[in-house]
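1. sequence and predicted model, in that order:
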Amino acid sequence: MMILILGALLGFISVAFGAYAEHGLREAVTEEHFRFLMTAIRYNQVHAVVIAAIGLALLNGGKLSNLPALKWSGLLFIIGTVLFSFSIYLSVSLDIPSLVNITPVGGITIMAAWLVLIVAGILAKKKL
C-alpha cells in the first residue's frame, strides 16, 4: 500500500512543483535552469504513474503481488525519482548548484528500477 501512496504523493508533487516552476520560478531562473526543472518534473510525473501502477498491481492480490522483484522495482523507482527530480528542484530553487551531483545517482537508480521491472515481467510470465 505504501508504494501506491508514495506514487500518488509524487504525482501530486510533480503537478504542484510544475505549477510553481511555471508561475513562480520561470522569470527568476535562467532558461537553462528552467529546462532542468521541466526535465525533473517530466521524470517525476512519468515515474509517479509507474510507481502508482506497481502499487496497484501489488495491492491486487494476484500472482504479481507475490513477486518480490515487483516490489523492489517500485522501491527503486521511488528512490530514483526522489534523488533525480528533487535534487534538481532543490538545486535550482535554493540556488545550491552542487545538489545536481546527486542527479546522476537518481538516474542510475531509475535505470536499475526498469531492469528489475523487466525481471519481474519475466518471472511473472514464467508463473502464468
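-> It's in. Residues are numbered from 1 along each chain as shown.
2. make it CA atoms for all contacts and neighbour counts henceforth
-> Will do.
3. distance check, S14 against W72.
-> S14 is 22 Å from W72, where distance means Cα to Cα, to the nearest Å.
4. more neighbours: these two, which one.
-> Under the neighbour definition other Cα atoms under 10 Å, S14 and W72 were set side by side, and S14 has more, 23 against 16.
5. pretty sure the more buried one sits against I41.
-> Yes: with contact defined as Cα atoms under 8 Å, S14 and I41 form a contacting pair (5.5 Å).
6. and the most centrally placed residue in the chain, what element?
-> The residue lying closest to the centre of the chain (Cα atoms, centre = their mean) is T81, at 2.9 Å. Using DSSP states H and E, T81 maps to helix 68-81.
7. what about versus this one:
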Amino acid sequence: MKELVLIIGGTYGTLAVFFGAFGAHALKKKLNNDQLKSFETGVKYQIYHALILIISGVIFPFFTLSQQIMAWCFIIGILLFSFSIYGLILSDAAGRKLKFLGPVTPFGGLLLIIGWILFTINSANIALYLNN
C-alpha cells in the first residue's frame, strides 16, 4: 500500500503541474475568468493532496485500517473533486456541460475532509507511540 500511495501521489502531482500549465496557457483564451478560477481551484486542491499523499506514504506504514482508509479517501477524493471540476469546466466551455458531475465535486471534497481527519488522528497516534 505504501508504494501505491507514493506512486499515485507522484502521478497526481505530475498531472497537477501539467493541468496547471495547460490551464494557464492553452485554456486562458478559451475560458472566462470564473471558469479559469474554478479550473485553478481543481489544480490547487490536486497538488495539495498529491503532497499529503506523498507525506503520508513516507510517514505511515499502512498497517492499520485507519491509515488505509485515509489513503483511499485522499486518492478517490482527488479524483472525484479535481477531475469533476476539470470535466465541468471543459464541457461547459465546449457548450455541452456535463451536469451529472456537479454532485460529484462535493462528494470528493467530503472524502478529502475525511482523509484529513484520519491523517490528524493517525499522526497523533504515531506521535503518542514515538513519545512512549
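-> Perfect, thanks for sending it. It should be emphasised that the depicted structure is a prediction, and the values quoted were computed from it without experimental measurement.
8. just give the TM-score of the two.
-> Here the TM-score for the pair of chains, by TM-score structural alignment, normalised by the length of structure 1, is 0.87; 123 aligned residues with a Cα RMSD of 1.5 Å.
9. before we move on, the earlier item: which position in structure 2 pairs with the residue nearest to the centre of structure 1?
-> Matched by TM-score structural alignment, T81 of structure 1 corresponds to I78 in structure 2.
10. OK, contacts around that match?
-> By Cα atoms under 8 Å, 6 or more residues apart in numbering, I78 of structure 2 lies in contact with Y45, Q46, H49, G108, G109, L112.
11. nearest to F119 of structure 2, of those residues?
-> When the contacts of I78 of structure 2 are ranked by distance to F119 of structure 2 (Cα to Cα), L112 comes first, at 10.2 Å.
12. I'd like to know how far that closest one sits from Y45 of structure 2.
-> As defined by Cα to Cα, L112 of structure 2 lies at a distance of 9 Å from Y45 of structure 2.
13. okay, these two: which has more neighbours?
-> Neighbours around L112 of structure 2 and Y45, counted as other Cα under 10 Å, are more numerous at L112. The numbers are 25 against 18.
14. surely the more buried one touches F74?
-> Yes: under the criterion of Cα under 8 Å, L112 of structure 2 makes contact with F74 at 5.4 Å.
15. residues in contact with the residue lying closest to G80 of structure 1 once chain neighbours are set aside?
-> In space, and not counting its chain neighbours, G80 of structure 1 is closest to G106: 4.1 Å by Cα to Cα, 6 or more residues apart in numbering. Contact analysis of G106 of structure 1 by Cα under 8 Å, 6+ apart lists I79, G80, T81, V82, L83, F84, S85.
16. so how far is L88 of structure 2 from K97 of structure 2?
-> As judged by Cα to Cα, K97 of structure 2 and L88 of structure 2 stand 6 Å apart.
17. which one of the two has more residues nearby?
-> Neighbour tally, K97 of structure 2 and L88, criterion other Cα under 10 Å: the higher count belongs to L88, 23 against 15.
18. any idea how far whatever residue of structure 1 lines up with the more buried one is from L70 of structure 1?
-> Superposed on structure 1 with TM-score structural alignment, L88 of structure 2 falls opposite S91. Distance, S91 of structure 1 to L70 of structure 1, using Cα to Cα: 31 Å.
19. swap in W114 of structure 1?
-> Taking Cα to Cα as the measure, W114 of structure 1 falls 10 Å from L70 of structure 1.
20. dump the contacts of I78 of structure 2 to TSV, plus secondary structure.
-> Converted to TSV, those look like this (DSSP: H, G, I helix; E, B strand; the rest coil):
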residue	secondary structure
Y45	helix
Q46	helix
H49	helix
G108	helix
G109	helix
L112	helix
